[in-house]
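Novice: Only the shape, not the letters, is given here:
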């Protein structure tokens, strides 16, 4: 097997250290590996977007059909991975390096869009959540934010009802939002700990939502020339107490998101949202991100939407 891309940080780490690991979880188009330091490495099919600590393959293959299973051992070398039990080598000696860093206006030659156009795209994002987003995840909880956050009226659909599951988390969710709005660094870790892990799947709905909020703060702090250290401080407060509160995959996602590091489709969504990109290009990435998982994409877009409304208003 041949890799087309590898995360730059991961590649540099593999040049310094000899890693060993075992398969953590297997899907048709991807599988995750946990190394000896308890960190995840993701192997992706060619149609998946690059992400932090990931390796993308050129071949479209079903990893389930290949017999990949949880617990199978593998070893990393300078330019290839050896899966012992499958007798498979994945070579990345010619793979392109992918940088996981966020596309910030201070770092790259990216033209800011006008505030008027950013609000227009934000309105489109809200309409997209309501009309095309998945309603089984975090979306029902958004109506509980009525009166708390300015500008979210377009997504407040009275036909979307809270189930017992949302009622269970409602007060804790609102307590977190209150601490976030006040930017209370001491209180945020306590409130986020109470809601992280809510939902089902490798990345539960609330975790995807919080990832979207954190990413929006990083990018909008760059767009608005706000104090970037403050953005990092608030995001770090959100993830301060997440150890063993959610899945390992989600825990890693949250830590990367707190630094604005996300997969390339979410990164492109944020760049087209705030830069001088067309509405059509922005909508294309809304569609791409919304296709993640069962509800993960919509949940993350919802976090981006709420986080953006808070900072822009």
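Specialist: That came in fine, so what should we check first? The structure displayed is predicted, hence computed values, not measured ones. Numbering: from 1, shown residues only.
Novice: When you work out contacts or count neighbours from here on, use the C-alpha atoms and nothing else.
Specialist: Fine.
Novice: elements contacting the helix or strand containing residue 266?
Specialist: Taking DSSP states H and E as the criterion, residue 266 maps to helix 264-274. Counting contacts by 3 or more Cα pairs under 8 Å, 6 or more residues apart in numbering; DSSP states H and E, helix 264-274 packs against helix 115-132, helix 205-223, helix 279-290.
Novice: Quick one: closest of these to residue 190.
Specialist: Distance to residue 190, taken as Cα to Cα, is lowest for helix 205-223 among the helices and strands packed on helix 264-274, at 14.2 Å.
Novice: what about the closest one, distance to the chain center?
Specialist: Chain-centre distance of helix 205-223: 8 Å, with Cα atoms, centre = their mean, to the nearest Å.
Novice: next SSE after it?
Specialist: Next element after helix 205-223 (DSSP H and E): helix 228-238.
Novice: Going by neighbour count, list what's buried in the helix holding residue 266.
Specialist: By neighbour count on 16 or more other Cα atoms under 10 Å, the buried set for helix 264-274 is 264-274.
Novice: for residue 11, what are its contacts?
Specialist: Going by Cα atoms under 8 Å, 6 or more residues apart in numbering, residue 11 touches residue 97.
Novice: hey, where'd the strands end up in the stretch 51-200 of the chain?
Specialist: Remark: strands assigned in the stretch 51-200 of the chain by DSSP state E, counting those that start in this stretch are 54-57, 73-76, 80-83, 88-91, 96-98.
Novice: so which of those gets nearest residue 133?
Specialist: Nearest of the strands of the stretch 51-200 of the chain to residue 133, taken as Cα to Cα: strand 54-57 at 26.8 Å.
Novice: Comparison target below:
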């Protein structure tokens, strides 16, 4: 078996280790999650699927999936490493600040994203009224960010992380999106905020959510996300054409059960917050 394409960061890990043994963590229709004894996370997906952080693609995915169901192990070595590497880091966006979208157009893009979600969104978790305790924690989180109050941010996260269903609970998807928006914004627009809340999210997630979600939040805090999300961020924050932007939204909406929608809710909320602050709010 030869790997068809691989996350560039994961490739460097594999080259450094030379040989890594993985066990199967979870199996899905078009993806299998693997984890090594050292705690290295990897996801193998079928050809044509968007690549996640620490992911790789194979052409003969159905056969590999059946094999992994039986053997429950997978070895990665230099013999199967690919020629095609994919950079899944947000510096692909932030290294071109001269192409950043104007505030006026960005506001319109956020409005369009919200309207698209209102029309085509499903009855996902974030679409319904949140339980009172969760809403109070979310309000406290936003107030903590606006007032640059680290302790309030940390305390509020205890009521948010891990809330929801699935391998990546809805609130974790939402928080991961907000982390990435903040990181992108910080690189391409002036900002005075000093709280790196992604660090608090990652610390607070330890043994409080699923292993898959914990890894996702770690990747987000490193500035890494899947190809489809990276494309949406690029279409949103850099100059782009309307049809390209809409296609990118559609792709993200199709992620998981409601995960794509939860990500979009987070993108909308954090972008709106930073736009308000830039216009004369507390911090930007």
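Specialist: Noted; the coordinates are in hand. The shown structure was predicted, so the numbers you read here are calculated from the model rather than taken from an experiment.
Novice: Mind checking the TM-score on these two?
Specialist: The TM-score (TM-score structural alignment, normalised by the length of the second structure) is 0.89; 275 aligned residues with a Cα RMSD of 2.2 Å.
Novice: returning to what we had before: most neighbours per residue, which of the strands of the stretch 51-200 of the first structure?
Specialist: Among the strands of the stretch 51-200 of the first structure, the stretch with the highest mean neighbour count (mean count of other Cα atoms under 10 Å) is strand 54-57, at a mean of 26.
Novice: Could you measure from the residue most central in space within the second structure over to residue 217 of the second structure?
Specialist: A centroid search over the second structure (Cα atoms, centre = their mean) returns residue 225, at 4.5 Å, as the residue closest to the centre. Distance, residue 225 of the second structure to residue 217 of the second structure, using Cα to Cα, to the nearest Å: 10 Å.
Novice: Next, count neighbours for the counterpart of residue 263 of the second structure in the first structure.
Specialist: Here residue 263 of the second structure is matched to residue 300 in the first structure, going by TM-score structural alignment. Using other Cα atoms under 10 Å, residue 300 of the first structure has 27 other residues around it.
Novice: Go ahead and confirm residue 300 of the first structure touches residue 214.
Specialist: No - using Cα atoms under 8 Å, residue 300 of the first structure is not in contact with residue 214, being 10.0 Å away.
Novice: Distance check, residue 219 of the second structure against residue 42 of the second structure.
Specialist: Where residue 42 of the second structure is concerned, residue 219 of the second structure sits at a distance of 12 Å (Cα to Cα).
Novice: overlap in contacts of those two?
Specialist: The contact lists of residue 219 of the second structure and residue 42 share residue 53, where a contact means Cα under 8 Å, 6+ apart.
Novice: Compare those two and say which is more crowded by neighbours.
Specialist: Set side by side, residue 219 of the second structure and residue 42 show more neighbours around residue 42, with 23 against 20, by other Cα under 10 Å.
Novice: Only the buried residues of the longest strand anywhere in the second structure, if you could.
Specialist: Across the second structure, the longest stretch assigned as strand under DSSP state E is strand 19-27. By 16+ other Cα under 10 Å, the buried positions in strand 19-27 of the second structure come out as 20, 22-25, 27.
Novice: rewinding a little: include distance to residue 55 of the first structure and mean neighbour count when you put the helices and strands packed on helix 264-274 of the first structure into JSON lines, please.
Specialist: Formatted as JSON lines, these follow (distance: least, Cα to Cα, whole Å; neighbours: other Cα atoms under 10 Å):
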{"stretch": "helix 115-132", "distance to residue 55 of the first structure": "30", "mean neighbour count": "17"}
{"stretch": "helix 205-223", "distance to residue 55 of the first structure": "22", "mean neighbour count": "26"}
{"stretch": "helix 279-290", "distance to residue 55 of the first structure": "19", "mean neighbour count": "18"}
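Novice: Among those helices, which comes closest to residue 311 of the first structure?
Specialist: Between residue 311 of the first structure and those, the tightest spacing by Cα to Cα is seen for helix 205-223, at 7.3 Å.
Novice: okay, that closest one sits on what stretch of the second structure?
Specialist: Counting by TM-score structural alignment, helix 205-223 of the first structure sits on residues 170-188 of the second structure.
Novice: The matching stretch vs the first structure, average distance?
Specialist: On superposition with the first structure, the mean distance recorded for stretch 170-188 of the second structure (mean Cα distance after the TM-score superposition for the first structure) is 1.1 Å.
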